[in-house]
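Student: The amino acid sequence is not available; the structure is as follows:
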């Protein structure tokens, strides 16, 4: 029993957990999830384990949930009419060309905190200064064996997906979907994925940050402070971005109560698309071509002549420059080795602006980092996938608190009408 039934306070406007859950049409556990995500406030009842909730808050949340359901937030409604579903989330807000993690400006957060600290903020709404993620030896060994058996040409998403599956089979408690268990999985899975990638330079060092460990898997050059700082900021900025395609896949998996490893694997399957996580590799090659030719003009001309969209430019969620790109460009300006690639990126942006008023997105900024720091074109895909794993876990955790299988739209059948004769 989660709590005892407290009576109403003197105003008559306090509800017990059970009463609040009944009014919202959710489980009592979900009521507490709303509290942890800041959507509700609660007050403990002295002498009991129970909490009470403001009735007006509960009624307002119930009305909001009903409105979202009518606009496609659940099964039926607008979903059945072909509209895109709306999914309640307290993780990321994108508004007026800025984005926020749990209400805090994400760019400012990434400027002041490490990737691990930002991930903890995303998961718990609490800042744990100096937090570090450690990988269990058993899961690292299993993941390295699995990744080591893959062909040399295997791409980053495949390596990470295989490593994720290897981690899952070493965890007999993976089906525990309680909050503590899910967060425990997150804190060990992410460093295991990094450790499973083949190293290019020695990286093991006591107290090394995740960005320092990842650097040795991406670049042939020794880690230097300023570029590693840019990598750490990139991880923090890329940790989540509302309901991107991979995040939606994760939430669908979590809605079916797939364990966190399976949910992350669903996200990794989508990341491989060239319109999502693999886009940075296209920009990397574009920048190398611009650097080789000395000007963006002929390179952009060939892209347009072939009918291709110029990669690294434009984002449908921002009218101006992607704030993630702006933040990374500012940091890259302090990395001397990045100066030529940074100039090439600005040349691409200026040249393409004659054709269409598009601004730089985060893929262009990531490509400056990868192209100037001895990394392969696929490195940005690795950075994206590692970073976004934390966001996927946050969304999976959120989805576990919702009604199971709610993300089940109805198909709009357009085939031949039955009955038809047997073929």
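Tutor: Received, thanks. Please read these numbers as outputs of a predicted model, since none were measured by experiment. Residues are numbered from 1 along each chain as shown.

Student: Going by C-alpha atoms from here, please, whenever you check contacts or count neighbours.
Tutor: OK.

Student: State the number of residues packed around residue 95.
Tutor: 10 (other Cα atoms under 10 Å).

Student: roughly how far apart are it and residue 241?
Tutor: 12 Å (Cα to Cα, to the nearest Å).

Student: Overlap in contacts, these two.
Tutor: Residues touching both residue 95 and residue 241 (Cα atoms under 8 Å, 6 or more residues apart in numbering): none.

Student: what about the strands in the stretch 51-200 of the chain?
Tutor: For the stretch 51-200 of the chain, the strands defined by DSSP state E, counting those that start in this stretch occupy 51-54, 92-95, 98-101, 104-105.

Student: Run the chain-centre distance for the shortest one.
Tutor: What it means is strand 104-105. Chain-centre distance of strand 104-105: 16 Å, with Cα atoms, centre = their mean, to the nearest Å.

Student: What are the contacting residues of it?
Tutor: 98-99.

Student: Switch the strands of the stretch 51-200 of the chain over to TSV; also include distance to residue 325.
Tutor: Output for the strands of the stretch 51-200 of the chain, formatted as TSV (distance: least, Cα to Cα, whole Å):
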stretch	distance to residue 325
strand 51-54	42
strand 92-95	15
strand 98-101	12
strand 104-105	15
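
Student: The structure to be compared is supplied as follows:
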């Protein structure tokens, strides 16, 4: 007798009359009762966040939603210019640009801080842990910003919210210490602070880039909506094309 196949999941399922998600009735228990940010947290952490955790988490999503004409936004707009019939392609093009320089910093910073905390002597202060971690690496992810040279305006707000909600933990404390002890005195990048905040919420470090992409998806959709109303993609393309220098 053939072995019966089984594909377990604790997320969602449905039958002819109901849809279940996270052990709840989607229509009766979640729709209109749970915000999207709260649900996104719940889906990954497999626990419902507290009100304070939800506030911090959604502040992170808002902080990462858009940052102007970044490469991710330009990629989305130019892809839309090339294939306006495929909105999903334009959105995906922007998300694919989330890497070590843009968006990926959120996860990279959290990973750096988490590793430093794991390696630390428990008797050391945060400043001592930070100094050892800084000396052991060539570049600290999340430190410095190409535009915000003195202070990233997102940074003090996120730290304040985390403290207000009792969610200020070792990752944020260590990242602030990194800013204090680093010899170049660079500002704490908002994306890096987002990573520290998410790590302090107990979310898996290996998935934090996904939350940055979740936030940026909203911003990219906004760029594509604006591209429909006030297109700039053709001007960007022609500016590059007409100023290209051919060097055979």
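Tutor: Cool, the structure landed. Keep in mind it's a predicted model, so treat the numbers as computed, not measured.

Student: Between the strands of the stretch 51-200 of the first structure, which one is closest to residue 288 of the first structure.
Tutor: Among those, strand 98-101 comes nearest to residue 288 of the first structure, with 29.8 Å by Cα to Cα.

Student: which bit of the second structure covers the closest one?
Tutor: Under TM-score structural alignment, there is no match for strand 98-101 of the first structure anywhere in the second structure.

Student: buried stuff in that strand?
Tutor: 98-101 (16 or more other Cα atoms under 10 Å).

Student: Can you tell me which of the strands of the stretch 51-200 of the first structure is nearest to residue 295 of the first structure?
Tutor: Of all the strands of the stretch 51-200 of the first structure, strand 98-101 comes closest under Cα to Cα, at 31.4 Å.

Student: Nearest residue to the equivalent of residue 222 of the first structure over in the second structure in space, ignoring adjacent ones along the chain?
Tutor: Matched across to the second structure, residue 222 of the first structure falls on residue 48, judged by TM-score structural alignment. Once flanking residues are discounted, residue 48 of the second structure sits nearest to residue 42: 5.0 Å by Cα to Cα, 6 or more residues apart in numbering.

Student: next one: residue 200 of the second structure
Tutor: Nearest one to residue 200 of the second structure, counting by Cα to Cα, 6+ apart, is residue 169 at 5.2 Å.

Student: Matching that neighbour against the first structure, which residue comes up?
Tutor: That one, residue 169 of the second structure, aligns with residue 339 by TM-score structural alignment.

Student: circling back: tabulate the buried residues of strand 98-101 of the first structure (JSON lines), appending distance to residue 309 of the first structure.
Tutor: Formatted as JSON lines, the buried residues of strand 98-101 of the first structure follow (distance: Cα to Cα, whole Å):
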{"residue": "98", "distance to residue 309 of the first structure": "24"}
{"residue": "99", "distance to residue 309 of the first structure": "25"}
{"residue": "100", "distance to residue 309 of the first structure": "29"}
{"residue": "101", "distance to residue 309 of the first structure": "30"}
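
Student: Out of these, flag the one nearest to residue 139 of the first structure.
Tutor: Among the buried residues of strand 98-101 of the first structure, and counting by Cα to Cα, the member closest to residue 139 of the first structure is residue 101, at 29.8 Å.

Student: Might one say that that closest one is in contact with residue 93?
Tutor: Yes - taking contacts as Cα atoms under 8 Å, residue 101 of the first structure lies within contact range of residue 93: 6.8 Å.

Student: ok, back up a step: mind checking which of the strands of the stretch 51-200 of the first structure is nearest residue 294 of the first structure?
Tutor: Among the strands of the stretch 51-200 of the first structure, strand 98-101 sits nearest to residue 294 of the first structure (Cα to Cα), with 33.5 Å.
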